[in-house]
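Peer 1: 3D, please:
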Amino acid sequence: MSQKRWDEDECWQIVNHQVKATGRVCDFIDDVVVTPAGERINRQYTSHPGAVGIIALDDQDRIAVVRQYRHPVRMALVEPPAGLLDIDGEDFLEAAQRELAEEVMLSADDWRVLVDVVTTPGGCQESLRIYLARGLHEVPRPDGFVLEGEEVSMKAGWEPLDDLVEAIYAGQCQSPTLVAGVMALELARRTDRMNQLRSAHSPWPIRERLGGINGVTAQ
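Peer 2: Now for the predicted structure:
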């Protein structure tokens, strides 16, 4: 019997599920899990609503980026526009379009799925969809949107794609959204896959499966 080659749904039995702390966006969770061998193990992780990121590519092969302070790592990171999926029922693509307008005041005519990732699967539930946006136009920020927190000090600009690739290889850009998105775009360009990228409305299996990102709850 051939084994599965790609990621697939699997949920080991959870015999105890405790929310140890509740935050503004995420919770800290402690699960007691039974392995297939019968061993009971404790696994701690943070919940997460998920996120979208946007690699916005203009006609001069530049990428729209922001420089945003990230307190846990005490750094201002170069990142693409991105944001949480924290509005109930909001379509993934609509969330990306909203974030692009909010953070860098752009809209796009052409949207594709560039890559889907789980950012820290050993300790966090965050699932991230990164879109490629082309055919860019300047737009005002959405009505009612107000910059707050780190966003007030955030600076937006453009960086050549080639320079970002070199900076990533040099260890000078470390945002997982930027690294995954830029390198996926660079590979798509080099392998002539740009027109084969998935539709912007393609399924996102980890978020659409029964039970959602959490899978099966405690037994």
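Peer 1: C-alpha from now on. contacts and neighbour counts both.
Peer 2: OK.
Peer 1: Now do the buried residues in stretch 199-211.
Peer 2: 200, 206-207 (16 or more other CA atoms under 10 Å).
Peer 1: Would you do the same for the sequence below? I want to compare the two.
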Amino acid sequence: MAGIHDVAEEWDVRDGRTPFRGKVTGVRSEQVRMPDGVWAQRDYQLHPGSVAVLALDEQGRVLTLRQYRHPVRHRLWELPAGLLDVPGENPLHAAQRELFEEAHCKAGQWRVLVDFFTSPGGSDEAVRIFLATDLSEADGERYAAHGEELEIETARVPREDLVRLVLAGELHNPTLVTGVLALTATGGDLDALRPADAEWPARPY
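Peer 2: Predicted structure coming up:
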């Protein structure tokens, strides 16, 4: 269905301001003109974007991490992931860095699994999930963790088990949910996925 695809578009905006800017994210407030001509206020989170890695080993297990997430007061099972907070950084390089830092792993093969907006009604965050295969332990010393990363747990879980847990409402992290279900949707045809350097209009670098 060639006509079913998202299209970039921007409506008229006035009175744009950023009343709050934190260390990583901020809040943007804008007046946006609706189709009926009325101006409506829209407040949303400014976000640099993120990458995540679905690392799949030779036994069909997915590398997962459990980490405390303060806003939701949960320890969540997740995929290795991180912010695109280095200006101009290649998203693939950022994903490779996160796989090393969070799991001390490297991968011989990389593909784009899926791209998505986390919450397009309230944030401009865009996420790219890479599929990493041909896994091995990284060279050199382990990354020195700090803060909440000090208590990261790791586990390699069969993809089928993760799907069952997602559908049972036991797993909630959006990158893990999206990545595992997207991988399942490939039916094992990984060669049909986009190359690791595929264009990403939401976060050009």
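Peer 1: hang on, the earlier thing: pipe the buried residues of stretch 199-211 of the first structure into TSV and attach distance to residue 161 of the first structure and secondary structure per row.
Peer 2: Converted to TSV, those look like this (distance: CA to CA, whole Å; DSSP: H, G, I helix; E, B strand; the rest coil):
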residue	distance to residue 161 of the first structure	secondary structure
200	22	coil
206	29	helix
207	30	helix
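Peer 1: Which of these sits closest to residue 165 of the first structure?
Peer 2: Within those, the smallest distance to residue 165 of the first structure is 24.0 Å, found for residue 200 (CA to CA).
Peer 1: how about the helices in the second structure?
Peer 2: Residue ranges of the helices in the second structure, as given by DSSP state H, are 91-103, 159-167, 174-185.
Peer 1: quick one: which of these is nearest residue 50 of the second structure?
Peer 2: With CA to CA as the measure, helix 91-103 is the member of the helices of the second structure nearest residue 50 of the second structure (8.3 Å).
Peer 1: Give me the mean deviation of the closest one from the first structure.
Peer 2: Superposing on the first structure and averaging over aligned pairs (mean CA distance after the TM-score superposition for the first structure), helix 91-103 of the second structure comes out at 0.4 Å.
Peer 1: how about the strands in the second structure?
Peer 2: Listed in chain order, the strands of the second structure (DSSP state E) span 13-21, 26-33, 39-46, 50-55, 61-69, 74-78, 81-83, 105-117, 126-137, 153-158, 194-195.
Peer 1: Which strands and helices lie in contact with the third one?
Peer 2: Packed against strand 39-46 of the second structure by the contact rule (3 or more CA pairs under 8 Å, 6 or more residues apart in numbering; DSSP states H and E) you find strand 26-33.
Peer 1: After superposing, tell me the mean distance of the strand it packs on to the first structure.
Peer 2: Looks like 0.8 Å for strand 26-33 of the second structure (mean CA distance after the TM-score superposition for the first structure).
Peer 1: who are the neighbours in contact with residue 63 of the second structure?
Peer 2: Contact analysis of residue 63 of the second structure by CA atoms under 8 Å, 6 or more residues apart in numbering lists 54-57, 79-80, 154-157.
Peer 1: Leaving out sequence neighbours, find the closest residue to the residue most central in space within the second structure.
Peer 2: With distances taken as CA atoms, centre = their mean, the residue of the second structure nearest its centroid is residue 127 (3.8 Å). Nearest-residue entry for residue 127 of the second structure: residue 50, 4.8 Å, with adjacent residues in sequence omitted and distances by CA to CA, 6 or more residues apart in numbering.
Peer 1: The one you found corresponds to which position in the first structure?
Peer 2: With TM-score structural alignment as the matching criterion, the partner of residue 50 of the second structure in the first structure is residue 51.
Peer 1: since we're on the residue nearest to residue 127 of the second structure, how many residues are nearby?
Peer 2: When neighbours are defined as other CA atoms under 10 Å, residue 50 of the second structure has 21 of them.
Peer 1: what about it, distance to residue 117 of the second structure?
Peer 2: Here residue 50 of the second structure is placed at a distance of 10 Å from residue 117 of the second structure (CA to CA, to the nearest Å).
Peer 1: Spit out the residues that contact those two alike.
Peer 2: With CA under 8 Å, 6+ apart as the test, residue 50 of the second structure and residue 117 both reach 125-127.
Peer 1: tell me which of those residues is nearest to residue 166 of the second structure?
Peer 2: residue 127 (19.3 Å).
Peer 1: hang on, isn't the closest one packed against residue 120?
Peer 2: No. Residue 127 of the second structure is beyond contact range of residue 120, at 11.4 Å (criterion: CA atoms under 8 Å).
Peer 1: Counterpart of residue 161 of the second structure over in the first structure?
Peer 2: Under TM-score structural alignment, residue 161 of the second structure pairs with residue 163 in the first structure.
Peer 1: So residue 142 of the first structure versus residue 51 of the first structure, what's the distance?
Peer 2: Counting by CA to CA, the gap from residue 142 of the first structure to residue 51 of the first structure is 19 Å.
Peer 1: Repeat that for residue 112 of the first structure.
Peer 2: According to CA to CA, residue 112 of the first structure stands 16 Å off from residue 51 of the first structure.
Peer 1: again with residue 63 of the first structure
Peer 2: With CA to CA as the criterion, residue 63 of the first structure and residue 51 of the first structure are 19 Å apart.
Peer 1: That concludes my questions; thank you for your assistance.
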